[in-house]
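Colleague: here is my input; please provide its structure:
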Amino acid sequence: MLDNEKTRAGRNRTITLNDSERIKYSARLITLTEKTKPEEILNHTINQDLFQAIDYLPDEFVDLLFVDPPYNLTKSFNGKTFSQMNHSQYTDWLDAWFSRIVRILKPNATVYICGDWRSSHSIFEVASKHLSILNRITWEREKGRGALANWKNASEDIWHCTKSGEYKFYVDRVKIKRKVIAPYRTEEGDPKDWHDDSDGKFRLTHPSNLWTDLTVPFWSMPENTDHPTQKPEKLLAKIILASSDENDVVFDPFSGAGTTSVVAKKLNRRYVGIEIDETYCCLTEKRLEMAEAEPSIQGYSEGVFWERNTLREQGKSTKTKG
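Modeller: The predicted structure follows:
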């Protein structure tokens, strides 16, 4: 069944494609058949198998690499199935393309690699061969079914790596605005390390490697698509703001429905995405077009990230440069 043939609730805001849009956006996609220069692929979506495109990418042109590969489980992506492997096979599969992609990184590049509890061990093995690992971020993925004979799986990992000891990290761009539970005051009666404004009592806090302020896209969110493992725009905004500057190049080799490219565009970065599925590539192009009219990122405004379920987090944010 095509996206536009599905029966959806009236309040469903999932981004879909009709036949004319598929034709329109597919014309914007590119494939690589020879070695390219950065200017030939920047701000484009490459509709191709990564293994076919990887050797045609330019050397040392990427400032920030965000990798969200298929996790080591059997999963269907618009009719294409990735099958679970044993640990050694999955590790070999990761290294088969990662070892070839390191050359596209600038000397001071930063890399973030997504995984879950099954795949994180393999990711650590492969990443530590080629990069310096700085940290492992764990984020709460509140979606998911309960389990009767096990703990509910409600978290994923993101490995923070760098190519060298020189890299970008801007902590002031990714502070979180949290509600104050115990609003202590000075002897003079002034707020101590918190602010009392029209939105309530809040404190700006430094970001940690435990993220609990994210909402996985669902049917009533304007960023939602039918991609089964879509990452939140807010998650990418944290990473892009923390580890890149405006006009830097952000690259995603498994771009899915294009969240990385879309957020990079909203934050004035250049982008390149590779995705094997044409439908997801077309959704990427539609979302990129939509971003021109609506550049906001839910949960990010006034230069800070708002914790989940605050009124500002739930509402429509206005774009603020990092």
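
Colleague: only C-alpha atoms for contact and neighbour calcs from this point on.
Modeller: OK.

Colleague: please name the nearest non-neighbouring residue to residue 144.
Modeller: Closest residue to residue 144 apart from its sequence neighbours, by C-alpha to C-alpha, 6 or more residues apart in numbering: residue 154 at 6.8 Å.

Colleague: cool, residue 200 as well?
Modeller: Spatially, and ignoring its direct neighbours in sequence, residue 200 is nearest to residue 179 (7.6 Å; C-alpha to C-alpha, 6+ apart).

Colleague: ditto for residue 167
Modeller: Once flanking residues are discounted, residue 167 sits nearest to residue 108: 4.8 Å by C-alpha to C-alpha, 6+ apart.

Colleague: which helix or strand contains the one you found?
Modeller: Taking DSSP states H and E as the criterion, the element that holds residue 108 is strand 105-115.

Colleague: ok so, going back, surely the residue nearest to residue 200 touches residue 202?
Modeller: Yes - if you go by C-alpha atoms under 8 Å, residue 179 and residue 202 touch, sitting 4.4 Å apart.

Colleague: please give the structure of this sequence too, so both can be compared:
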Amino acid sequence: MTSPPYYQMKDYGHDAQIGLEEDLEEYLNDLCDVFDELKRVLKENGVFFLNIDDTYYRKSLQMIPEKLALELKERGWTLRNKIIWHKNACMPESVKDRFSHKWEYLFMFTPNRQYEFDLDTVREAYSEATKKRLSQNNGNPNFNPEDDRGHANGEKNQVEVNQFTHEKGKNPGDVWTIPTAKYCKAHFAVYPKRLCEKPIKAGCPEDGVVLDPFAGAGTTCVVAQNLGREYIGIELNPEFADLARERLSCGEV
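Modeller: Model (predicted):
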């Protein structure tokens, strides 16, 4: 689970940093080279979640997330999800000639077609309206009392409830509404801890290890620690690494 530096957005204070390359293709190649090494050390049944956003150049979006995803597919990754992180409390933009930007990608990649993923750990409760509709309609949210197709015995839509529902709740889907976050001791962007929770719960078993190759202030590691997982964070900037260690040592929740 990681979020690398976005292209031409911030100077993170290290000569070997990624993100300030003059050429976009160089930036994409540098990221993919890191993720090649990630693929090398990831378990065969592992999962890789990547948070990335786009950049404007001469007023035109560069399609960086899409280009990066396509290149990673070329390098052997399987793309399983394009999750939309809807930032419902993000900072306003001053632009007047386009709509403001309020979401980012969270890609879910796997090195193989078979992998560790426990959906039951992140299921969400059904709304009261859905529960009512299911109870009235034989567990089928799309129930149509006039539709008796496929039922030779004349019974209409008599289906098993568990065909449409699960006792632990619904699949959370691929649009997650999560406010942005700040860390008071960091002058750079950190993603919210809530963004890490579902990926770590579903993608890493309790005896697994969470790796963040762009650890920054250690948000991924903090969430992993809170969820009882082992973790490894890699960070070039010593100042940021110290912030991460401080957060982890004090047991930040």
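
Colleague: still on that earlier bit, any idea what the residue nearest to residue 144 of structure 1 aligns with in structure 2?
Modeller: Matched to structure 2 by TM-score structural alignment, residue 154 of structure 1 sits across from residue 102.

Colleague: without its sequence neighbours, what residue ends up closest to the counterpart of residue 237 of structure 2 in structure 1?
Modeller: With TM-score structural alignment as the criterion, the equivalent of residue 237 of structure 2 in structure 1 is residue 277. Of all residues beyond its chain neighbours, the one nearest residue 277 of structure 1 is residue 47 (6.7 Å), with distances taken as C-alpha to C-alpha, 6+ apart.

Colleague: picking up where we left off before, would you agree the match of residue 154 of structure 1 is in contact with residue 87?
Modeller: Yes - at 5.3 Å, residue 102 of structure 2 counts as touching residue 87 under the criterion of C-alpha under 8 Å.

Colleague: overlap in contacts, these two.
Modeller: Residues touching both residue 102 of structure 2 and residue 87 (C-alpha atoms under 8 Å, 6 or more residues apart in numbering): there are none.

Colleague: what about the match of residue 237 of structure 2, distance to residue 26 of structure 1?
Modeller: From residue 277 of structure 1 across to residue 26 of structure 1, the span is 11 Å (C-alpha to C-alpha, to the nearest Å).

Colleague: ok, residue 275 of structure 1 next?
Modeller: Using C-alpha to C-alpha, residue 275 of structure 1 is found at 12 Å from residue 26 of structure 1.

Colleague: who touches both of the two?
Modeller: By C-alpha under 8 Å, 6+ apart, the residues touching both residue 275 of structure 1 and residue 26 are residue 281.

Colleague: which one of the two has more residues nearby?
Modeller: residue 275 (22 against 18; other C-alpha atoms under 10 Å).

Colleague: so what's the more buried one up against?
Modeller: Applying C-alpha under 8 Å, 6+ apart, the residues near residue 275 of structure 1 are 45, 46, 47, 48, 49, 50, 253, 254, 255, 256, 281.

Colleague: and the furthest pair within the residues you listed?
Modeller: The largest separation in the contacts of residue 275 of structure 1, counting by C-alpha to C-alpha, is between 50 and 281 at 13.4 Å.

Colleague: who has more neighbours out of those two?
Modeller: Neighbours per residue (other C-alpha under 10 Å) separate residue 50 of structure 1 from residue 281, with residue 281 holding more: 27 against 16.

Colleague: which element is the most centrally placed residue in structure 1 on?
Modeller: Geometric centre of structure 1, nearest residue: residue 236, 3.7 Å, by C-alpha atoms, centre = their mean. Per DSSP H and E: residue 236 of structure 1 is located in helix 233-243.

Colleague: now the strand holding residue 108 of structure 1 on structure 2. Mean distance?
Modeller: Here the mean offset of strand 105-115 of structure 1 against structure 2 after fitting is 1.1 Å, by mean C-alpha distance after the TM-score superposition for structure 1.

Colleague: neighbours of residue 152 of structure 1, how many?
Modeller: 13.

Colleague: trace the residue nearest to residue 167 of structure 1 over to structure 2, please.
Modeller: Using TM-score structural alignment, the partner of residue 108 of structure 1 in structure 2 is residue 45.

Colleague: residues near that match, how many?
Modeller: That count, for residue 45 of structure 2 with other C-alpha under 10 Å as the rule, works out to 15.

Colleague: preserved in structure 2, out of the contacts of residue 275 of structure 1?
Modeller: Among the contacts of residue 275 of structure 1, the contacts conserved in structure 2 (both residues aligned by TM-score structural alignment, their matches' C-alpha atoms under 8 Å) are 253, 254, 255, 256, 281.

Colleague: good, wrapping up.
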